[in-house]
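Participant: Let's see this in three dimensions:
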Amino acid sequence: MSEDQQRRGSYVPIEFTPEITNQCLKQVEFYFSEFNFPYDKFLRMTAEKNDGWVPIGTIATFNRMKKFRPVEKVVETLRTSKILQVSEDGENVKRIEALDLEGTKNARHERNKRTLAVMNFPHENVDDMTELQEKLEGFFNRLAQINQVRLRRDHSRKFNGTAIVEFNSFEESEKFLKTYSGDDAENLSFEGRKLDVFSKKQFDLQREATKGKNFSGTGQKSRSMTGHRKNMPKEEPKKEEKKEEKTEAKKEEEKKEETDN
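Facilitator: Model (predicted):
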């Protein structure tokens, strides 16, 4: 028995109901979508080495695909896709129309405009990241139209309480930000914990500010990034202001030297 056959037989088969079939198809199509493929280094490099093809057996090992068994049913499901094609032997899959990777990367700026950071999710006792991922996707889908949810991790690869949410449109993200952020914001909570919502730009500014601080441990760094609205910078200080401050300090020092002499 081949290694692939042994791996395929190590998972419990499930019934591919219409709902399960749709979940399976949507998940694999997402892997190859413009929202994931250009930024998924492993998947992209695997495809580049094989003329765009990726082994279905490899995709079946991804955490969110392990529940879809047997793999033969996954192959059957992928054959119904309108954006993916399966090889004749049923071993590989790729996009029907290749993505313009360069153009997609250049569109990242536009994606960031419709992306928000939602912070302060419960994260202390998370054992199953896949289960949490699905739970948070359901949570946001009930509130707005979204493209994807990414869970951020700390240095130990554990969820740090922050979700990066890309909305279907800039208008959707602006509406969400206006509703749940600011002095008159509606309360947004998950499992009894109040959440904080920030623009992607503001979140990135805070990350850069955090990197510049000399923290002694990951605990301090994590706390500085989670649930503290007062720490979020509003804008960077202007270079001219910094220069003026240095000049004034230098003048004071010169005056002191003159007095001492």
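
Participant: going forward, measure contacts between C-alpha atoms and count neighbours the same way
Facilitator: Noted.

Participant: how about the helices of this structure, start to end?
Facilitator: For the chain, helices defined by DSSP state H occupy the ranges 3-8, 18-31, 41-49, 56-59, 71-78, 101-106, 108-113, 129-141, 170-180, 200-211, 218-225, 239-260.

Participant: Tell me the spacing between Thr179 and Ser173.
Facilitator: 10 Å (C-alpha to C-alpha, to the nearest Å).

Participant: which one of the two has more residues nearby?
Facilitator: Neighbours per residue, other C-alpha atoms under 10 Å: of Thr179 and Ser173, the larger number sits with Ser173, 22 against 15.

Participant: Could you find the closest non-adjacent residue to that one?
Facilitator: Leaving aside its chain neighbours, Ser173 sits nearest to Arg114 (5.2 Å; criterion: C-alpha to C-alpha, 6 or more residues apart in numbering).

Participant: Please generate a structure for the following sequence too, so the two can be compared:
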Amino acid sequence: MCFTSSPLPHANLSQVEFYFSAHNLSTDEHLFFQIDGPDNRTVPIKHIHSFKRMKRFQPYSAVVKALKDSEQLDVVEDGNFRGAGNEGVKRKIPLEIPGWDREKDPDATLEKLFDMLNQHSKNEMGRSIYAKGFGEEHNGQIELEDYFKAFGAVMVRKRRFPDTGEWKGSVFVEFDSEESQAAFLALDPKPKFHGLELEVMDKKAYSKMKCDQKGIIPNWERDNSARRRGGRGQRGGNRGGNRGGRGGRRNDSRSRSPRGSGDEDRDDWKDRRNKFQNKGRWNNRDRDGKGHNKGRRDDRDRDGDRGEKDHGLNRDDGGVPGVADTRKRKVEDGEEKENGSKKAKVEISEDA
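Facilitator: You can find the predicted model right below:
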């Protein structure tokens, strides 16, 4: 198979269609927020054209012209997108979020919806494979995508070391159907990439194998068990309120309702603060109703005088405070921390 790095006819169209595909949006949080998830907001084509991989497609007008031939996307040229250079683009069919019911959960945040889509994609094992053995010379992202696209692939994700970001030399590939995935795995002889025979296997089998080696349960198996129990422990549920599926990854949580919960949360916070302060004032009063301001400052005694407590100071016979030798205490504390239970917790995670 011949590879080329130069743009092919309609390659600009294919690239933008990929950006707006459900496969990409399940991992592309930035673009997911740009389109407001299932609300399908129009995105300026200028913004899409600024993406690193789009810069090879010039001029800008050629990208707009190609998008007008798309069967998946609409070019918007009215309202705020009127005039040359201001065009926008949107999906013809709004994005669907598996497992989300708009009527039952109309105020779901974008964070929550993205996590639901992302988790569904991760657990979509039936269409995905694991592959390695590409060598070191030909391993560019576009080159890998072009290779697998001939077999029906819709997404190729390079696996990287989380601490360095370097490529592990292997990929996860998602196909357009389970049939395409099965056909690729059944190839005989095995597929070759620039003359190198690839080591390929079903993604679910790979995930199970790695988790068994580490003695942990795969995420997809835990999620399936949670659903069988009635949803306990599922990520992206309502347990976190409107914080999103991972406990509110973003501080700028965007509610999809006309009026977000920000004002209500702010007022509720003020009420809680006032109740807490009033409760504290009441508890600081004695039975006669006189307040002693207990707890206002830790270095005051019951009469409100400062400095009567020694706080660990040694005094001589004349009552003059001296500095105690704490070197031994520091050494003992250090040994206690080193030999005690406060050890770094090692987290074993699924190989991704």
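
Participant: Next, the TM-score between them, please.
Facilitator: Superposed pair, TM-score by TM-score structural alignment, normalised by the length of structure 1: 0.59. Supporting alignment: 185 aligned residues with a C-alpha RMSD of 3.2 Å.

Participant: on that earlier part again, take the helices of structure 1 and lay them out in JSON lines including distance to Gly90 of structure 1.
Facilitator: Converted to JSON lines, those look like this (distance: least, C-alpha to C-alpha, whole Å):
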{"stretch": "helix 3-8", "distance to Gly90 of structure 1": "13"}
{"stretch": "helix 18-31", "distance to Gly90 of structure 1": "15"}
{"stretch": "helix 41-49", "distance to Gly90 of structure 1": "16"}
{"stretch": "helix 56-59", "distance to Gly90 of structure 1": "8"}
{"stretch": "helix 71-78", "distance to Gly90 of structure 1": "6"}
{"stretch": "helix 101-106", "distance to Gly90 of structure 1": "26"}
{"stretch": "helix 108-113", "distance to Gly90 of structure 1": "34"}
{"stretch": "helix 129-141", "distance to Gly90 of structure 1": "27"}
{"stretch": "helix 170-180", "distance to Gly90 of structure 1": "39"}
{"stretch": "helix 200-211", "distance to Gly90 of structure 1": "41"}
{"stretch": "helix 218-225", "distance to Gly90 of structure 1": "45"}
{"stretch": "helix 239-260", "distance to Gly90 of structure 1": "59"}
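
Participant: List just the one of the ones you listed that sits closest to Asn160 of structure 1.
Facilitator: helix 218-225 (7.1 Å; C-alpha to C-alpha).

Participant: I'd say Thr162 of structure 1 and Asn120 touch.
Facilitator: Yes. Judged on C-alpha atoms under 8 Å, Thr162 of structure 1 makes contact with Asn120 at a distance of 6.2 Å.

Participant: For stretch 55-75 of structure 1, buried residues please.
Facilitator: Of all the residues in stretch 55-75 of structure 1, those buried under the rule 16 or more other C-alpha atoms under 10 Å are 55-57, 59-60, 64-65, 67-71, 73-75.

Participant: Quickly list what's touching both of Thr179 and Ser173 of structure 1.
Facilitator: Residues touching both Thr179 of structure 1 and Ser173 by C-alpha atoms under 8 Å, 6 or more residues apart in numbering: none at all.

Participant: Between its first and last residues, how far does stretch 84-93 of structure 1 reach?
Facilitator: Stretch 84-93 of structure 1 end-to-end distance (C-alpha to C-alpha) = 7 Å.

Participant: oh sorry, the question was meant for stretch 105-120 of structure 1
Facilitator: 29 Å.

Participant: got the buried residues for it?
Facilitator: Buried residues in stretch 105-120 of structure 1 (16+ other C-alpha under 10 Å): 111-120.

Participant: go on, stretch 37-44 of structure 1?
Facilitator: 37-38, 43-44.

Participant: Identify, from the buried residues of stretch 105-120 of structure 1, the entry nearest to Ser33 of structure 1.
Facilitator: Arg111 (13.7 Å).

Participant: returning to that earlier point: will you turn the buried residues of stretch 105-120 of structure 1 into TSV that also has distance to Phe198 of structure 1?
Facilitator: Below are the buried residues of stretch 105-120 of structure 1 laid out as TSV (distance: C-alpha to C-alpha, whole Å):
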residue	distance to Phe198 of structure 1
Arg111	15
Asn112	12
Lys113	12
Arg114	11
Thr115	9
Leu116	6
Ala117	5
Val118	6
Met119	8
Asn120	11
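
Participant: returning to what we had before: and the residue nearest to Ser173 of structure 1, how far from Leu136 of structure 1?
Facilitator: Separation of Arg114 of structure 1 from Leu136 of structure 1 (C-alpha to C-alpha) stands at 18 Å.

Participant: Also Asn50 of structure 1?
Facilitator: Asn50 of structure 1 sits at a distance of 34 Å from Leu136 of structure 1 (criterion: C-alpha to C-alpha).

Participant: of the two, who's got more company?
Facilitator: Neighbour comparison, Asn50 of structure 1 and Leu136: the larger count goes to Leu136, with 18 against 12 (by other C-alpha under 10 Å).

Participant: Now do the same for the more buried one: its match in structure 2.
Facilitator: Matched to structure 2 by TM-score structural alignment, Leu136 of structure 1 sits across from Leu144.

Participant: how about the nearest residue to that match, chain neighbours excluded?
Facilitator: Val156 (7.2 Å).

Participant: do the same with Val197 of structure 1
Facilitator: Excluding the flanking residues, the one nearest Val197 of structure 1 by C-alpha to C-alpha, 6+ apart is Val118, at 4.6 Å.
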